[in-house]
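Student: only the shape, not the letters, is given here:
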């Protein structure tokens, strides 16, 4: 079967609700990231996106609550104590977080993510989630991106008004992090057994990662029922171990996004790309990220949005690729359709 016919068959299966097999993921990842075959893949992925997302683009917002010198020293995170980039603890107050969340929701963000270090405190995080739910009305999903958790903690998050957990088995887990893969997988299983939805990207991707590694992480997301997946490239912050290595080319980032879209099919309605990429959005990603506060891809505490990429730019990027996107709130406070 030639490659175009093969992609056609995968597209048909995706539109019928079938998940692709690991071998399919590998075969698509093996395509050169330039050329007609990968462009054909991108066009097929965009058609699947139209069906899976109802051609709707969505903006994921993330608020980094705290930064501190972290003894975990994950190789891709600027907070690592060993790198010396973050020298003091900094934390947003509850009032600051609520104000940011209110602004993001009014601007049209579909998700508000509370991202913490391992040391923020679980009870504090749940209390803050309850405060946000009480203070920030609107149609948005409240998300947490924090450390490992068990089933009791997952249940407490649900009770606090949280609907989604971002958690992933990261590339190089146990090698470039101090966490055992089994710990991360236990949390994924706890989320999967709960009413909470799972968001799990293939991340943090560099050009050195093999197709087998990428496929393993993506299949882990599928096996644990992720409703949002996609790809996040590693950002090589100066002073971190990855600083001297190459970053992922945009063409490869877009290819991986297209593979996750085609192989996730209707089971994974939202596919995210981070950092935002016009090519990846045109090839099936319907979610881009706006983040501020403590950002592990920056050597500082961002008082503005990371890299200047705000909600308006995110909305414009998605619309240019043909997606409908929620507008900002009207002056009266109600959001348009």
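Tutor: Noted; the coordinates are in hand. Computed from a predicted model, the values in this text were never measured in an experiment.
Student: from now on I want contacts and neighbour counts done on CA atoms only, so please keep to that.
Tutor: Will do.
Student: the chain: helices as residue ranges?
Tutor: 3-15, 22-29, 36-52, 94-107, 122-135, 151-159, 181-192, 211-223, 250-264, 278-282, 311-320 (DSSP state H).
Student: turn those into TSV, including distance to residue 294.
Tutor: TSV is the format used below for the helices of the chain (distance: least, CA to CA, whole Å):
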stretch	distance to residue 294
helix 3-15	37
helix 22-29	33
helix 36-52	31
helix 94-107	12
helix 122-135	15
helix 151-159	22
helix 181-192	22
helix 211-223	25
helix 250-264	24
helix 278-282	25
helix 311-320	18
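Student: kindly reformat those as a markdown table containing distance to residue 296 and mean neighbour count.
Tutor: Formatted as a markdown table, the helices of the chain follow (distance: least, CA to CA, whole Å; neighbours: other CA atoms under 10 Å):
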| stretch | distance to residue 296 | mean neighbour count |
| --- | --- | --- |
| helix 3-15 | 34 | 17 |
| helix 22-29 | 27 | 18 |
| helix 36-52 | 29 | 21 |
| helix 94-107 | 18 | 19 |
| helix 122-135 | 19 | 17 |
| helix 151-159 | 23 | 16 |
| helix 181-192 | 19 | 18 |
| helix 211-223 | 21 | 20 |
| helix 250-264 | 19 | 28 |
| helix 278-282 | 22 | 24 |
| helix 311-320 | 20 | 18 |
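Student: figure out which of the ones you listed is closest to residue 330.
Tutor: helix 94-107 (8.3 Å; CA to CA).
Student: now what about that closest one, what contacts it?
Tutor: 61, 63, 65, 111-112, 128, 131-132, 135-136, 138-140, 311-312, 327-329, 333, 335 (CA atoms under 8 Å, 6 or more residues apart in numbering).
Student: hold the first one in mind and look at this next one:
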């Protein structure tokens, strides 16, 4: 069966609730991003996205709470102490976080993510999450993106009003980071055992990562019950070891997004691409990211939205691609269809 016919078969299987196996994922990853087969893949993923999402586009917002020189020294992260980019600590006050969250929800954010370094403090994070939840009304999802955790921490998060955890087994884990894959997997398992929902992107992806590595991380996300997945490209942050490395082409990023959409099928309604890409949105993504504050992909604290990509631009991008989105002054989820 040629690639085009085979991709149409995969689309039908995804609509029927069937999962793709490793062999199929690797075959899709091996397609030339510039080929007609890749274009067919992107169009199939775009059609599947409309069904899986009910034609809803969504915005994931993230507030980086703190940055400081970090001894973990992940090669792709601006915070690594060894790189000398972050020379002093910077931390948002609770009032600043609440004000930012209020503005994001007012502007239509579906998720509000509190992102921390490994050193913020778990109890402080839960306390802040409860303050945000109490001060900012709306049907948005409260997310945390923090360090490793076990069953006790997961229970505390739920009690604090958190309902989604962002955590990933990252590409190059144990080589580009100082964490072992098993450490990351332990947290994924703890979330999977709980009522909390998991968000897990395939990240940070660069041309240096093999198809086998990408397939493994994608399958890890799905096997651990991720309800939001997608792809985050590695950003070349000047001054980090990865700062001079080639980055993914937009076409390859869109291809990986489309593959994630087909793998998620109807079980993973929300597929995210970061940084935002119009082509990736056309090829299956329905979620884009607006972030600010401490951003590990930037060499300085971001007082405004990272790279200028704000809520208005995010909504416009999704709308131009044909998605219905929350509007400013409209609390997300009022239609009863706020996923995950």
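Tutor: Cool, the structure landed. Worth saying up front: this structure is predicted, and the values here are computed from it rather than measured.
Student: any idea what the TM-score is?
Tutor: Once superposed, chain against chain, the TM-score is 0.98 (TM-score structural alignment, normalised by the length of structure 1); 335 aligned residues with a CA RMSD of 1.1 Å.
Student: from the contacts of helix 94-107 of structure 1, list the buried ones, please.
Tutor: 61, 63, 65, 111-112, 128, 131-132, 136, 138, 140, 311, 327-329, 335 (16 or more other CA atoms under 10 Å).
Student: narrow those residues to those in strands?
Tutor: Mapping those onto strands (DSSP state E) picks out 61, 63, 111-112.
Student: which members of these are the farthest-apart pair?
Tutor: So, those by CA to CA: farthest apart are 63 and 111, at 10.5 Å.
Student: tell me the contacts of the residue nearest the centre of structure 2?
Tutor: Residue closest to the mean C-alpha point of structure 2, counted by CA atoms, centre = their mean, is residue 201 at 4.7 Å. Applying CA under 8 Å, 6+ apart to residue 201 of structure 2 gives the contacts 168, 218, 221, 228-232, 272.
Student: okay, those in CSV with distance to residue 302 of structure 2 next?
Tutor: Converted to CSV, the contacts of residue 201 of structure 2 look like this (distance: CA to CA, whole Å):
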residue, distance to residue 302 of structure 2
168, 23
218, 30
221, 29
228, 25
229, 25
230, 24
231, 22
232, 19
272, 22
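Student: how much space separates the nearest residue to residue 286 of structure 2 once chain neighbours are set aside from residue 271 of structure 2?
Tutor: Closest residue to residue 286 of structure 2 apart from its sequence neighbours, by CA to CA, 6 or more residues apart in numbering: residue 57 at 4.7 Å. Counting by CA to CA, to the nearest Å, the gap from residue 57 of structure 2 to residue 271 of structure 2 is 10 Å.
Student: and if you look at residue 188 of structure 2?
Tutor: 18 Å.
Student: just residue 231 of structure 2 next, same as before
Tutor: From residue 231 of structure 2 to residue 271 of structure 2 the distance is 8 Å (CA to CA).
Student: between those two, which contacts overlap?
Tutor: With CA under 8 Å, 6+ apart as the test, residue 231 of structure 2 and residue 271 both reach 257, 260.
Student: my read: residue 187 of structure 1 touches residue 152, true?
Tutor: No - the criterion here is CA atoms under 8 Å, and residue 187 of structure 1 misses it with residue 152 at 11.2 Å.
Student: now stretch 45-61 of structure 1, how far from the centre of its chain.
Tutor: 14 Å (CA atoms, centre = their mean, to the nearest Å).
Student: cool, stretch 315-331 of structure 2 as well?
Tutor: With CA atoms, centre = their mean, you get 18 Å for stretch 315-331 of structure 2.
Student: how long is it end to end?
Tutor: Span of stretch 315-331 of structure 2 from end to end, CA to CA: 14 Å.
Student: neighbouring contacts of that stretch?
Tutor: The contact list for stretch 315-331 of structure 2 (CA under 8 Å, 6+ apart) reads 55-59, 105-109, 138-140, 278, 281-282, 286, 332.
Student: picking that back up, mutual contacts of residue 57 and residue 271 of structure 2, please.
Tutor: Common neighbours of residue 57 of structure 2 and residue 271 (CA under 8 Å, 6+ apart) are 286-287.
Student: who touches the residue nearest to residue 286 of structure 2 in this structure?
Tutor: 286-287, 318-319, 323-325.
Student: from residue 157 of structure 1, how far off is the nearest residue to residue 29 of structure 1 once chain neighbours are set aside?
Tutor: Leaving aside its sequence neighbours, residue 29 of structure 1 sits nearest to residue 211 (CA to CA, 6+ apart; 6.0 Å). Distance of residue 211 of structure 1 to residue 157 of structure 1, given as CA to CA: 35 Å.
Student: let me see the contact set for the aligned residue in structure 1 for residue 17 of structure 2.
Tutor: Aligned counterpart of residue 17 of structure 2 in structure 1: residue 17 (TM-score structural alignment). Going by CA under 8 Å, 6+ apart, residue 17 of structure 1 touches 265-267.
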